[in-house]
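J.: Sequence first, then the predicted structure:
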Amino acid sequence: MAVASRACIFNCGSRYQLSKKAGEKMKRIKELQEGGRFDVVSDPAPPLAIEFMCDRDYQMFKSRESAKEEIKEALKDENVHVIWVYGMGGVGKTTLVKEIGKQVEKEKLFDKVVMAVVSQDPNLKPIQGEIARMLPLEFEEKEDVLEKAQKLSRKLQNEKSILIILDDMWDNLDLKQLRIPLDLDDNNQREKRGCCKILLTTRSQDVCHEMKTHPQIALDVLSEDDAWGLFKRNAGDVVEHTRALRDVAKEVARECKGLPVAIVTVAGALRDKKDLQVWEDALQEIKRVEPQYIKGLDQKVYKCVRWSYDYLDDVEIQRFFLYCCLFPEVYEIKIEQMMWYCFGAGVFENVETIEDARRRTRRIVNKLKASSLLFQGWSQDFIKMHDIVRDVAISIVSPPVAVGNRSHHDELFMVRAGKGLTEWQRMESGITKAVAGYTAISLMNNYIQKLPAADGLLESSSSGRLRTLLLQKDSSSRSKLEIPNTFFGGVIKSLTTLDRSTNIIGPSSLSPIQCLTNLRTLNLQGCRGLQQEVSVLGYLDL
C-alpha cells in the first residue's frame, strides 16, 4: 500500500541514502517500462459467485419457511419475471434472498445468479458495474450509461438462464434503463435469447404497488420463539444462568421486536454477562434511548443499534466504528486500510508505531465483531457493516445529531461514498457555519474529475477541524482527478489523512499536496503516472 506515515522517522543521512537508491530504482523501472509492456501480468480474476456473498452461519427460521417457499415457487413460474420482497429495514430481506440465490444456483434452476445493491440514491453506473463484475463483463471507461446498458443486455441474452437480485430499492427504478431482457411473449424467442428474472427487495410496500402485476411477498418479523432462539445463540448460555436473569433477558429480547439486526447487536453486546444488574440496566437504557427519525428505518431498530453503540463505553472503539461508515454501503472494508485512516486521524490513544496501531486495530475489530456491530468480510483481513448499522452510524455523525454528541466524540462527517457523483458537492443549504466544521469527508468511489478552485465547504472547515479527506476511485475507474492549487486553502493545518488512491496522476496534479505539512497518512496506491510526480512528496514532513 503506497502510504506514508509520520510513524516512520529517519535521520538525514538515512533519508539521503534512501532517496539516492529510490532515484536509481526509478531510473531502472523507467528503462524496463520502455523496453516492454506489462499491461497484463496475470489471468483475470474469476467472477464473484453468489455463494461467497452469503452468511457462513446462516440459520433458517421456521417463521421464514413460507416466505422462502413462496419466493422459490415464483422463480420457477415461467410466467413470472419480476418478484418483489418487502419488509421493514433490519428484518432480514438481504440475508434471505442471498441464501435463496445460492440455493437456486446450486439446484441448477438458474445457470448464473448475480446481485447488485440499489440503495437510497440509485445510480445506474454502480449497479451496472456490480452486475458486470459477477457475469463477468468488462466496461470501457469512455462508455456512457446507455452504451453499458446495451453491452450488458447483449451479455444477458447470451446467458441460458440468469437471476438478477436488486437489493434495497427505495424508489421505482426503470428496469428498461438497464436493458434487462424481460417479458418475452414468444417462447421460442425466450429459449433462444435466454431466461432472465429479477428478484427485488424494498423496505416500502408503496414501491411494490407501482408494479402491481408482479408477485409481492411480505417478510415479517421473526416469531417470538425464533427471536428468542436467535437471541440466545448470540448472547450465549448465560441467559439460562438463573431464572431471574432469563426472565430479564427475555424482556430485553422482546424490546428488539423480532428484528434480526436489532437482536444480534443487543445480544452481542450482552454476551456472557452474568451480572443480573447489567441486564436490568440494559433493559431500562434501551427503553430510554431517544428515537431518531431516519428514512426507511424503524425507530425500534434505531434504539437497539444506538444502545449497542453507546454500550461500547469506549471513545476510541466508538470513533473507529464511526469511521467505518465512510465506506460505501455493503463495502468490503480492508482492516489495514482502517488502521491507516484511524492512525492518521488520531483515533488511537497512546499509539506511536504502526505495529502498535495494527495490534490496537485488531483488538478493536474483535470487540466490534463480538458486539455484532461489524462482521467478517470475505476473509479475515476484511470487515463489513450492515446497511442498517451504517445508517445509524451516519446519523450519529451527521448534523444536527452529532452536535449533541460532542461530549462523547467530536466527529462530524459528510458521507457521499459510492453515490455516482460527477462533481464536488457543496455544503447543504440550511446548515449553519456553527455545525459545518466537518472532521471527515468521504467522496470515494464516485466519478468526480475536477475539484473546484475554492469551495464553501472547505472554507467552512477552515477552523482546523477537517482531518480526513477520501477521494479515491473504484479500481475499475480510469479517469483523472484534477485538484487546483488553491483547493486545500482553508485546511492546510488540520488535514492529516488524504486518500487519492486509484487515480491517474497527471502533470503537477500532486503539487497541491505539498502544502499539507501535517499529513500523517497519504494513500497513493494504484495511482498511474506516479513516478513523474513522486518528487513532490519530498516537501512533506513524513
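T.: Great, that's in hand.
J.: going forward, measure contacts and count neighbours with C-alpha atoms only.
T.: Will do.
J.: Next up, the contacts around Leu178.
T.: Leu124, Gln128, Ala149, Leu152, Ser153 (CA atoms under 8 Å, 6 or more residues apart in numbering).
J.: Can you name the two of these that sit furthest apart?
T.: Leu124 and Ser153 (13.7 Å; CA to CA).
J.: Quick check: Asp455 touching Arg426?
T.: Yes. Using CA atoms under 8 Å, Asp455 makes contact with Arg426 at a distance of 6.9 Å.
J.: Neighbour count for these two, which is higher?
T.: Each of Asp455 and Arg426 has its neighbours counted (other CA atoms under 10 Å); Asp455 has more, 18 against 11.
J.: Next up, the contacts around the more buried one.
T.: Asp455 neighbours (CA under 8 Å, 6+ apart): Arg426, Phe487.
J.: separation between it and Gln514?
T.: 19 Å (CA to CA, to the nearest Å).
J.: Also Val145?
T.: From Val145 to Gln514 the distance is 37 Å (CA to CA).
J.: before we move on, what about Ile448?
T.: Distance, Ile448 to Gln514, by CA to CA: 22 Å.
J.: which of the two has more neighbours?
T.: For Ile448 versus Gln514, neighbours defined as other CA under 10 Å are more numerous around Ile448 (20 against 17).
J.: Skipping its backbone neighbours, what lies nearest the more buried one in space?
T.: Counting by CA to CA, 6 or more residues apart in numbering, Thr422 is the residue found nearest to Ile448 once chain neighbours are left out, at 4.3 Å.
J.: Next up, the contacts around the one you found.
T.: Asn446, Tyr447, Ile448, Gln449.
J.: can you check Gln449 too?
T.: Thr422, Glu423, Ser479, Lys480, Leu481, Glu482 are the contacts of Gln449 under CA under 8 Å, 6+ apart.
J.: next up, a second structure to put side by side with the first:
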Amino acid sequence: MCRYKDVGIPFPLGMVGGCKRKVVLTTQLINVCGKMEVRKKIKVKCLNDDEAWSLFLEKVGEETISSHPLIPRLAKDVIKELEGLPLALITTGRAMYDKEDPREWQHAIDLLKKSRLDEVEHSREDQEGSTFYRLKFSYDNLRSDTLRECFLSCSMWPEDWLIKKEKFIECWMGLGFIKEFDYISEAYNTGHTLIRYLIRASLLEENEVYDEVRMHDVLRDMALWIAHDNGKNKNKWIVFRDEAPRDEEIWHKAERIMLINSKIKEFPRIAATPSSSKLTTLMLSRNYNLTALGDNIGALVALTYLDLSNCRIIHFPKEVCGLVQLRYLNLTNNEMPSLPVELGSFVNLKFLILRDTGIHTIPQGVIAKLKSLQLLDLYHNWRSIDENLTYLASQLLEELECLNNLKGLGICIGDTSQHHLDYQSGGSA
C-alpha cells in the first residue's frame, strides 16, 4: 500500500505544529475529483487578454517582440486566435521565440485561422511537447469510441458558434452514433448524457441559460487534426468558411464537407464519376443565397447525411432523390410547397426533418414507402388554410401506420373535418 510520504503528502493530515495542510490536485477530467474525494472544486478559466499577453510575452521573449514595429500587433492577433488557453499560449510562444520577421508572424496567423496550430508549433519535430498531443489526453481517455466520434463531430460547425444541444443530438442520430432506442425521447436522453460527459472532460463549454454548448477554438482545431489522421490527410474533412471548393478532386476524396453559413449561391459543378465518391456527410445549412441545387449533387452517391436547413430553397430538390443511400435529410426552414413523388425512393432514410417548410402537398403513398423512417418532423407546416391543400390528415395517418420503424413524429393534428393539418408543436409520438 502506498504511504502518504511516498507521494509527498505530510502525515498525519490536518493540524501539525499549528500549521494546516491541504492537498491540491489539477485534472482535466472532473470524474477524477470524485475518485479522489475532492471537497472543493475550482474551475480554472482561460486567461483574459492582459493575462494572456503576459504569459505569451514571457515565453516568446521581449527581444523578439521588440525586433520589429509590426510584431507586437501581430502577436496580439496570434493571442486572439488562441483564446486564452494557457497550454497553447506557452507552446506557441516558444515556437515563435526566434521569429523576427513580420511575415513569419502573419504566416502563423494564416495557419491558425485554418486550424493548423500543429504547423505553427512545428509539432512534427517535438510531437510530445505540442498542444494537440497534450490536449489529446482528454480525448484518448473518453470512455468509448462513440464519445470520441461525438467529440470530433462537434468540430464540423464554425468556430466560436454556440450550438443548441438538440442540434448536436440530431446530428449524432443522423451519423449513427446514437442507434439503440425504442422511443425518440430515449435517443435525446442518451444525447444529453453524452454531452454531459464531454463537458465533464472539459472538451465542451456549456451555456446553461440557453441550453447551448460551444467548443474552444484550440480544441476544435485539435479535433480537426485528429479527424485528419493527426494532420496527415487534410482532405479527409473539409471545413470552408466562404466559397465551396472548386477542386473536383476534393469532392471525390473528402469524407465530410461542411459549408455552414458561407456565401455560396449555387452548388459547384462536379464531374459525373459517382464510383469514386467517398463523401458521406455534406452540411450546407445557413447558406442564405442558396436557392436551388443542380444535377451535380447526384454524383455524390455515397452521401448518407445531408443538411440543407435554413437556406432559401424554394422547391424540393428532386436531384437529391437519386441519393438512395441517404439516412438523414434536413430541409428545415426552406420554402417548399410540396414534396415530389420521387421522395419515395429513399428506402434507407431514417431521419426526415421538414420543419417550417410550408409544405401543403404530399403525393399519396409517398410517406408509406419510407419503410426505414425512424423520425419524421413536420413541425409548423400548413401555417394557413388554402384552397390548394390536397392531402387529407386521415390519409397521412394511414400511411404513418405502415411505418413499423417510426419512433418519433413531430406533428399536431387539428380538426380533420377541415381537410388540413394544423401543425403546432414538434414532439415525439
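T.: Arrived safely, thanks for sending. No experiment lies behind these values; they were computed from the predicted model shown.
J.: Superposed, what's their TM-score?
T.: The TM-score (TM-score structural alignment, normalised by the length of the second structure) is 0.51; 270 aligned residues with a CA RMSD of 4.5 Å.
J.: ok so, going back, pull out the buried members of the contacts of Leu178 of the first structure.
T.: Applying 16 or more other CA atoms under 10 Å to these, the neighbour count classes Leu124, Gln128, Ala149, Leu152 as buried.
J.: Please identify the helix or strand for the second one.
T.: The one in question is Gln128 of the first structure. For Gln128 of the first structure, the element it lies in under DSSP states H and E is helix 124-134.
J.: what range in the second structure does that helix sit on?
T.: Helix 124-134 of the first structure lines up with nothing in the second structure when matched by TM-score structural alignment.
J.: Report all helices and strands that that helix contacts.
T.: With contacts defined as 3 or more CA pairs under 8 Å, 6 or more residues apart in numbering; DSSP states H and E, helix 124-134 of the first structure has these neighbours: strand 112-119, helix 145-158.
J.: The same query, at a cut-off of 7 Å, please.
T.: strand 112-119 (3 or more CA pairs under 7 Å, 6 or more residues apart in numbering; DSSP states H and E).
J.: residues near Arg362 of the first structure, how many?
T.: 15.
J.: Repeat that for Gly322 of the second structure.
T.: 18.
J.: Show me what it aligns to in the first structure.
T.: Following TM-score structural alignment, the counterpart assigned to Gly322 of the second structure within the first structure is Cys515.
J.: What is the neighbour count of Lys98 of the first structure?
T.: The number of residues packed near Lys98 of the first structure is 21, by other CA under 10 Å.
J.: For it, give its distance to Leu166 of the first structure.
T.: 11 Å.
J.: what's the distance between Pro328 of the first structure and Arg416 of the first structure?
T.: Taking CA to CA, one finds Pro328 of the first structure at 8 Å from Arg416 of the first structure.
J.: which stretches of the stretch 1-150 of the second structure form strands?
T.: For the stretch 1-150 of the second structure, the strands defined by DSSP state E, counting those that start in this stretch cover 15-16, 19-20.
J.: related to what we said a few turns ago, tell me which of the contacts of Thr422 of the first structure is nearest to Val401 of the first structure?
T.: Ranked by distance to Val401 of the first structure (CA to CA), the contacts of Thr422 of the first structure are led by Asn446 at 26.1 Å.
J.: Mind listing what's buried along stretch 285-296 of the second structure?
T.: Ser285, Arg286, Asn287, Tyr288, Leu290, Thr291, Ala292, Leu293, Asp295.
J.: how many other residues sit next to the closest residue to Leu323 of the second structure other than its chain neighbours?
T.: Excluding the flanking residues, the one nearest Leu323 of the second structure by CA to CA, 6+ apart is Val301, at 5.4 Å. By other CA under 10 Å, the residues close to Val301 of the second structure number 21.
J.: repeat for Arg73 of the second structure
T.: Neighbourhood size, Arg73 of the second structure [other CA under 10 Å]: 13.
J.: Tell me which residue of the first structure matches up with it.
T.: Under the alignment (TM-score structural alignment), Arg73 of the second structure pairs with Trp84 in the first structure.
J.: Where do the strands of the first structure begin and end?
T.: For the first structure, applying DSSP state E gives strands covering 3-5, 82-86, 112-119, 161-169, 195-202, 216-218, 333-334, 375-376, 382-384, 413-415, 440-442, 468-470, 497-499, 521-523.
J.: closest to Trp340 of the first structure out of these?
T.: Ranking the strands of the first structure by proximity to Trp340 of the first structure (CA to CA) places strand 521-523 first, at 6.5 Å.
J.: Which strands or helices does the closest one pack on?
T.: So strand 521-523 of the first structure, by 3+ CA pairs under 7 Å, 6+ apart, packs with strand 3-5, helix 335-345, strand 497-499.
J.: Any idea which of the ones you listed gets closest to Arg246 of the first structure?
T.: helix 335-345 (36.3 Å).
J.: now the closest one: which residue numbers in the second structure?
T.: Aligned by TM-score structural alignment, helix 335-345 of the first structure falls on residues 165-175 of the second structure.
J.: Now do the buried residues in the matching stretch.
T.: Lys165, Phe168, Ile169, Glu170, Cys171, Trp172, Met173, Gly174, Leu175.
J.: ok, the first one - contacts?
T.: Pointing back at Lys165 of the second structure there. For Lys165 of the second structure, the contact set (CA atoms under 7 Å, 6 or more residues apart in numbering) comprises Asp211, Glu212, Val213.
J.: got it, and the fourth one?
T.: If you count contacts by CA under 7 Å, 6+ apart, Glu170 of the second structure has none.
J.: Many thanks, have a good one.
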